[in-house]
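J.: next input, structure requested:
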Amino acid sequence: MVFSSPNYLISILSLGQVLIIAIFTQYLAVAGIPIPLGWMFIVDMVVVGNTALSLVLMRKLMVQEEQANLIRQQAKHIQDLEEMIRNIRAQRHDFISHLQAVYGMLQMGKLESAREYLAEVTGDIRILTQTLKLKSPEVAALVQQKAALAASRNISFGLVIETDLSKVTVRPHNLNRILGNLLDNAMDAVAFLATRDRYIRLEINEDEENYIISVGNSGPGIREDLMEKIFEPGFSTKGENRGLGLAIVRGIVEQHGGQVRLTSPPTIFTVTLPKAGGE
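T.: As a prediction, this is how the structure comes out:
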């Protein structure tokens, strides 16, 4: 940790010395003890020197902390890139197996089974292809993970990406918080439906000035009187200890000059984020 470094300890000691000298000098003044001019000169030199040293060391600590944060971000970036590469390799590795399975079903005359199997396989490939359009591997990895989670819950996942988000002003960490909360909310909304009715859809588009992210679901509509309340911290229709996700989404979006709009039914959350360099 940066704050256990020698620079930090020296800075604390320097400030401690300044504090001790100041207290001792104040004590002499209150006690009416004459303070020699030489002593005052020494005190001034020590105070100025230690203060300057502390400021320099604190500046170094801030630089070290920034560098440490950058290293952590780069490590996360590399981890997400590696995850994407693993997904691509897995798709390539499984491709022959999928072809063999389809060929076997066709040989047995099971055309409907082959059609359903191909629909599922091509859906996985389409999701991977769509996410590769994004410039941010962190965001691409999150979308892939949420698509896989939806599949594990028997939820159909529609995905349309028509932009690379290259000019988005929101950092990947916060953009993932927006997407993650909206997608989790959508999956929760359809969890109690019959399997055939479970459907969520993510669209990422752009116009001249903004990026537009919409997340819809096939769940029950939201009453008009609740459309504003669901963005309030702690408000939830799902029970206790819930209701923070949408509040987090609105907070991040508005912090970056964007807007969140809700329409229902069907339930669609639309996030608008201004591009870098826009008004």
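J.: make it CA atoms for all contacts and neighbour counts henceforth
T.: Noted.
J.: need the longest helix for the chain.
T.: Counting residues, the longest helix found in the chain (DSSP state H) is helix 37-107.
J.: helices or strands next to it in the packing?
T.: helix 6-31, helix 111-131, helix 137-152 (3 or more C-alpha pairs under 8 Å, 6 or more residues apart in numbering; DSSP states H and E).
J.: just these: most buried one?
T.: helix 137-152 (a mean of 19; mean count of other C-alpha atoms under 10 Å).
J.: who touches that helix?
T.: Contacts with helix 137-152, where a contact means C-alpha atoms under 8 Å, 6 or more residues apart in numbering, come from 76-77, 80-81, 83-84, 127-128, 131-132, 134, 156-157, 172-173, 175-176, 180, 183, 187.
J.: distance between it and the chain's centre?
T.: 13 Å (C-alpha atoms, centre = their mean, to the nearest Å).
J.: ok, back up a step: chain center to the longest helix of the chain: distance?
T.: 14 Å.
J.: format the helices and strands packed on helix 37-107 as a markdown table; extra columns: distance to I96.
T.: Listed next are the helices and strands packed on helix 37-107 as a markdown table, based on distance: least, C-alpha to C-alpha, whole Å:
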| stretch | distance to I96 |
| --- | --- |
| helix 6-31 | 58 |
| helix 111-131 | 12 |
| helix 137-152 | 21 |
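J.: please give the structure of this sequence too, so both can be compared:
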Amino acid sequence: MELQKLLEVIQVQRHDFLNHLQVISGCLQLNKADRVQEYIRQVIADMRVMSQTARLEIPEVALALLVGINEAAKYQMEVALTVDSKMDECAVPGTVAGLALEYVWSCFLGNLFPPGMGKRSLTLRFAESREKYTVCLGSRASNIGDFLLLKKCLAPVREHLHKHGGESNVNLTGENLEILLEFPRKRAENGQTKGTDKLSGG
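T.: Just a heads-up that it's a prediction; the model follows:
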């Protein structure tokens, strides 16, 4: 990952923080206490969404997620994030998993159509099962200019993940586009997938 992009994330967060303070200060000077409360609630809601990145226990994946969200904002792309997994037992090396997510962001944003279109949205969910972890990026198919070009762009991700038992797929169903990344869980010495008992309630 380019350090410059990580520095951009830090700079954007710093700018947003200072902007929040200025807005709150301005409202207080105008004696608009109700507006301050409303604004703080909005900021807290936004922070709760971003704080989900801290649940991920693979630093490279968390960083790729933060950078990707920042890059998406440049395209006026709103991200609805759901993190339902820590990915703490991922069998794929962190550097590989992080690069895979970073590459997905790059291919998706690089194939947006038209580039200058107004605000759009995508969903990004981190989930898990007994056997694997899944990252699913979903969006409207109309946001992509050329589906076949996107699929070709993502081919190296699939090839790279295959070397570590992972998988990558691009699905187009009607107006819905999904990019899936699958990472196997680590296995214990007895050959069973680690975390199975925890997930099954045993």
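J.: returning to what we had before: buried subset of the contacts of helix 137-152 of structure 1 as a ChimeraX selection?
T.: In ChimeraX, a selection of the buried entries from these looks like this (16 or more other C-alpha atoms under 10 Å):
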select :77,80,81,83,84,127,128,131,132,134,156,157,172,175,176,180,183,187
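J.: give the equivalent position in structure 1 for D88 of structure 2.
T.: Under the alignment (TM-score structural alignment), D88 of structure 2 pairs with S166 in structure 1.
J.: sec struct for that match, please.
T.: Following DSSP: H, G, I helix; E, B strand; the rest coil, S166 of structure 1 is assigned to coil.
J.: just S85 of structure 2 next, same as before
T.: Applying three-state DSSP: S85 of structure 2 is coil.
J.: setting aside sequence neighbours, what's the nearest residue to N217 of structure 1?
T.: Using C-alpha to C-alpha, 6 or more residues apart in numbering and skipping residues adjacent in sequence, the residue nearest N217 of structure 1 is I200, 4.2 Å away.
J.: please apply the same query to S129 of structure 2.
T.: L199 (7.7 Å).
J.: next one: the one you found from A72 of structure 2, what distance?
T.: To A72 of structure 2, L199 of structure 2 is 33 Å away according to C-alpha to C-alpha, to the nearest Å.
J.: kindly report the same for C27 of structure 2.
T.: 30 Å.
J.: list the buried residues of the helix or strand where K152 of structure 2 lies.
T.: Assigned by DSSP states H and E, K152 of structure 2 belongs to helix 147-162. Judged by neighbour count (16+ other C-alpha under 10 Å), helix 147-162 of structure 2 contains these buried residues: 147, 150-151, 153-154, 157-158, 160-161.
J.: could you point out which element follows that helix?
T.: Downstream of helix 147-162 of structure 2, the first helix or strand assigned by DSSP H and E is strand 167-173.
J.: check what contacts that following strand and list those residues.
T.: 141, 151, 157-158, 161, 177-183.
J.: recalculate using a threshold of 7 Å.
T.: 151, 157-158, 161, 177-183 (C-alpha atoms under 7 Å, 6 or more residues apart in numbering).
J.: ok, stretch 45-61 of structure 1 next?
T.: Residues from elsewhere that reach stretch 45-61 of structure 1 (C-alpha under 7 Å, 6+ apart): 2, 7-8, 11, 14-15, 18.
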